[in-house]
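Undergrad: Okay, here's the prediction I keep looking at, along with the sequence it came from:
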Amino acid sequence: MSDISPGTVAWFEIGTTDVEDVTRFYGGLFEWRFEPRSPEYTEIVAPGGTRPIGGIFTPGDELSLSILTPDVSGDLEKIRLAGATVVKPASAPEGEGIVYARLRDPLGNPFTLYSDERQQPLEIVEGALDGFEIGTTVVDTTKGFYFECFGWTFDLDLNAPESPSPASCYNVISRDHRRIGRLVDRGLYGKDYAMPLFRVADEQSSVEKARSLGATIYSDPDDSGTRLLDPQGNRFGLTTGR
């Protein structure tokens, strides 16, 4: 997903009241570098990368995906009418070339709508953002919302495990015929979430390192994908890109 266009998840943000705890965990796990832009915002650079891949802001208490658009203010009303809740209206920090708004989708998942004059193609290196996963308890609502707002399409993932999670539970998310993420049907009593996937070379060793730093595993034993909770309770996943 190195090429980006409007409607692409091209950034992520971690809201926290304890920046030091976030940098300790993710710096230890992915060897991220941290570059403060203001007292309230720190940008994240993956090892081997040349530009930021996400940010940490304070105060806050959750991790969210950020979706690129050329016109944040112009898109807000359409997205609100599609079922989103606007948490923070469009804002443009002075002199930064960024416009953003924070929202929640119809099932309560936080996301940020943003434009950035500096935006360049993503660098897919170890520790970088490499896709995302949405878990939903109401599949039709989730599909309808993201298709209407961002043009995402959903196709059954025929490579998903047949048992105990049938292939019908998994969908490849695409935009402009390019795979950008995945959707998982969590069932009526499951949990709704939207989480980033980070590129690693060795999934198992990364899981063990994450555990040693305070993460917990919450994947089902026979489920596909490695899903974790960081020490603050934020969900994230690992991918080798295969």
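TA: That came through fine.
Undergrad: drop to CA atoms for contacts and neighbour counts, all remaining ones
TA: Noted.
Undergrad: quick one, helices of this structure?
TA: 19-30, 72-81, 139-150, 203-212 (DSSP state H).
Undergrad: Of these, which is nearest A167?
TA: helix 139-150 (14.0 Å; Cα to Cα).
Undergrad: Check which helices and strands that closest one sits against.
TA: Judged by 3 or more Cα pairs under 8 Å, 6 or more residues apart in numbering; DSSP states H and E, helix 139-150 is in contact with strand 153-156.
Undergrad: quick revisit: would you reformat the helices of the chain as a markdown table and include mean neighbour count and distance to N171?
TA: Listed next are the helices of the chain as a markdown table, based on neighbours: other Cα atoms under 10 Å; distance: least, Cα to Cα, whole Å:
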| stretch | mean neighbour count | distance to N171 |
| --- | --- | --- |
| helix 19-30 | 16 | 27 |
| helix 72-81 | 16 | 22 |
| helix 139-150 | 16 | 10 |
| helix 203-212 | 16 | 22 |
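Undergrad: who are the neighbours in contact with S206?
TA: 29, 200 (Cα atoms under 8 Å, 6 or more residues apart in numbering).
Undergrad: same thing with E62?
TA: Per Cα under 8 Å, 6+ apart, neighbours of E62: 14-16, 234.
Undergrad: try this one side by side with the last:
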Amino acid sequence: MPEMTEFPPGFASWVELASPNLEASKHFYCELFGWYTYTLTAKGMGEYEVFTLGDIQGPEIGGMYELADDSQRASWTIYFRTDDLPATLDAVRAAGGRELVEPMDIADLGRMAQCSDSQGAYFALWVAYNLKGAGVVDEPSAMCWVELACPDIHEARRFYGDVFGWKAVDRSYYSPAYTNWKIGDWSVAGMVPLEEWWPPGFPSHWIPYFWVADCDAAAARATDLGGLVHVPPTDIQPGRFSVMTDPAGARLAVITPAVADLDSVKKRP
């Protein structure tokens, strides 16, 4: 896919890592995906790390900030695009979700708010100013999918349908109840029920998927770098995938797509 210049409302546009140790996280992800990082300093936000492909001139992949204390959990947060932040927050509250961080401007980059859905999964909303979102998606070493894991898939279908207007489509991948969410003809996200590969009582959560050339090699490399593989490389219709946590415990997935043209895959009926 060419570099991104705009994301429609309801699409995942940015991904952000909350880390207890920035240098350790830089090492893990740069070694695993070949990313580069630079530090962005802007009024009102302190220092913010930006992951890019290749070097400082490469397209942006996502961001990272340091957790305030050890009581907070390392995690990836998915940002969904909106053109009307107050209206989307109203929809979140009306659907049973919560506003966790009030709307704020992030320098001249954009305006954000953080929320949780009706089952407690965190996500964020983004109104773009100068940062439209990730500079590239759906190609090697970039984000290519986002997925929710939760105990009640029917409640999640209701919530995200109300908030973003997503339409739920059933798929039969590795889960008997896989949900594919669509906006028009385009697939924007997926969902699985919390199952045996998550610890008992593990909370609902969103995770990003990153495209890798060799899923088995990426899973082995993640282990060598101190990560923990929870779902070993597994073949499903869209490709070969693996779910893991980084050394700090943030969950993510990698996938080697079965078809390189993800546009055609995401426009499947």
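TA: Received the coordinates, thanks. It should be emphasised that the depicted structure is a prediction, and the values quoted were computed from it without experimental measurement.
Undergrad: where does the TM-score land?
TA: Once superposed, the chains reach a TM-score of 0.87 (TM-score structural alignment, normalised by the length of the first structure), with 235 aligned residues with a Cα RMSD of 2.4 Å.
Undergrad: still on that earlier bit, write the ChimeraX selection for whichever of the contacts of E62 of the first structure are buried.
TA: Only the buried entries of the contacts of E62 of the first structure go into this ChimeraX selection, using 16 or more other Cα atoms under 10 Å:
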select :14,15,16,234
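Undergrad: Return the subset of the contacts of E62 of the first structure lying in strands.
TA: 14-15 (DSSP state E).
Undergrad: still contacting in the second structure, which of the contacts of E62 of the first structure?
TA: Among the contacts of E62 of the first structure, the ones still in contact in the second structure (both residues aligned by TM-score structural alignment, their matches' Cα atoms under 8 Å) are 14-16, 234.
Undergrad: Include distance to L197 of the first structure when you put those residues into a markdown table, please.
TA: Formatted as a markdown table, those follow (distance: Cα to Cα, whole Å):
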| residue | distance to L197 of the first structure |
| --- | --- |
| I14 | 14 |
| G15 | 17 |
| T16 | 19 |
| N234 | 12 |
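Undergrad: how about T17 of the first structure, what's its match in the second structure?
TA: Here T17 of the first structure is matched to P20 in the second structure, going by TM-score structural alignment.
Undergrad: D155 of the first structure: how many residues sit nearby?
TA: Close neighbours of D155 of the first structure, defined as other Cα atoms under 10 Å, add up to 13.
Undergrad: Would you confirm that it contacts C169?
TA: No: with contacts defined as Cα atoms under 8 Å, D155 of the first structure does not count as touching C169, sitting 10.7 Å away.
Undergrad: residues touching P103 of the second structure, list them.
TA: 85, 111-114.
Undergrad: change it to 10 Å
TA: 85-86, 89, 111-114, 125-127 (Cα atoms under 10 Å, 6 or more residues apart in numbering).
Undergrad: what is in contact with D155 and C169 of the first structure at once?
TA: Shared contacts of D155 of the first structure and C169, counting by Cα under 10 Å, 6+ apart, come down to L183.
Undergrad: if we can go back for a sec, return those of the contacts of P103 of the second structure that are likewise in contact in the first structure.
TA: Retained in the first structure (both residues aligned by TM-score structural alignment, their matches' Cα atoms under 10 Å) from those: 85-86, 89, 111-114, 125-126.
Undergrad: Closest to A189 of the second structure out of these?
TA: L125 (15.0 Å).
Undergrad: Please look at that closest one and R81 and confirm they touch.
TA: Yes: the pair L125 of the second structure / R81 is scored as a contact, 5.9 Å apart, by Cα atoms under 10 Å.
Undergrad: what sits against A92 of the first structure?
TA: Contacts of A92 of the first structure (Cα under 10 Å, 6+ apart): 98-101, 114-115.
Undergrad: what's the answer for C115 of the second structure, then?
TA: C115 of the second structure touches 89, 92-93, 97-102, 121-125, counting by Cα under 10 Å, 6+ apart.
Undergrad: Among those residues, name the ones in strands.
TA: Short answer: the contacts of C115 of the second structure in strands (DSSP E) are 98-102, 122-125.
Undergrad: Among the residues you listed, name the buried ones.
TA: So, by 16+ other Cα under 10 Å, the buried ones in those are 98-99, 122-125.
Undergrad: Quick check: of those, which lies closest to V212 of the second structure?
TA: When these are compared against V212 of the second structure (criterion: Cα to Cα), the nearest one is F123, at 24.2 Å.
Undergrad: ok, now which ones touch the aligned partner of the closest one in the first structure?
TA: Under the alignment (TM-score structural alignment), F123 of the second structure maps onto F111 of the first structure. Contact analysis of F111 of the first structure by Cα under 10 Å, 6+ apart lists 9, 12-13, 63-67, 84, 86-87, 101-105, 194-195.
Undergrad: Next: E133 of the first structure.
TA: 65, 171-173, 180-184, 193-197, 225, 227, 236-237.
Undergrad: and it, what pairs with it in the second structure?
TA: Using TM-score structural alignment, E133 of the first structure lines up with E147 in the second structure.
Undergrad: State the span of the first structure onto which stretch 78-94 of the second structure is aligned.
TA: Using TM-score structural alignment, stretch 78-94 of the second structure pairs with 65-81 in the first structure.
Undergrad: Compute the first-to-last residue distance for stretch 38-51 of the first structure.
TA: Length of stretch 38-51 of the first structure, first residue to last, Cα to Cα, to the nearest Å: 17 Å.
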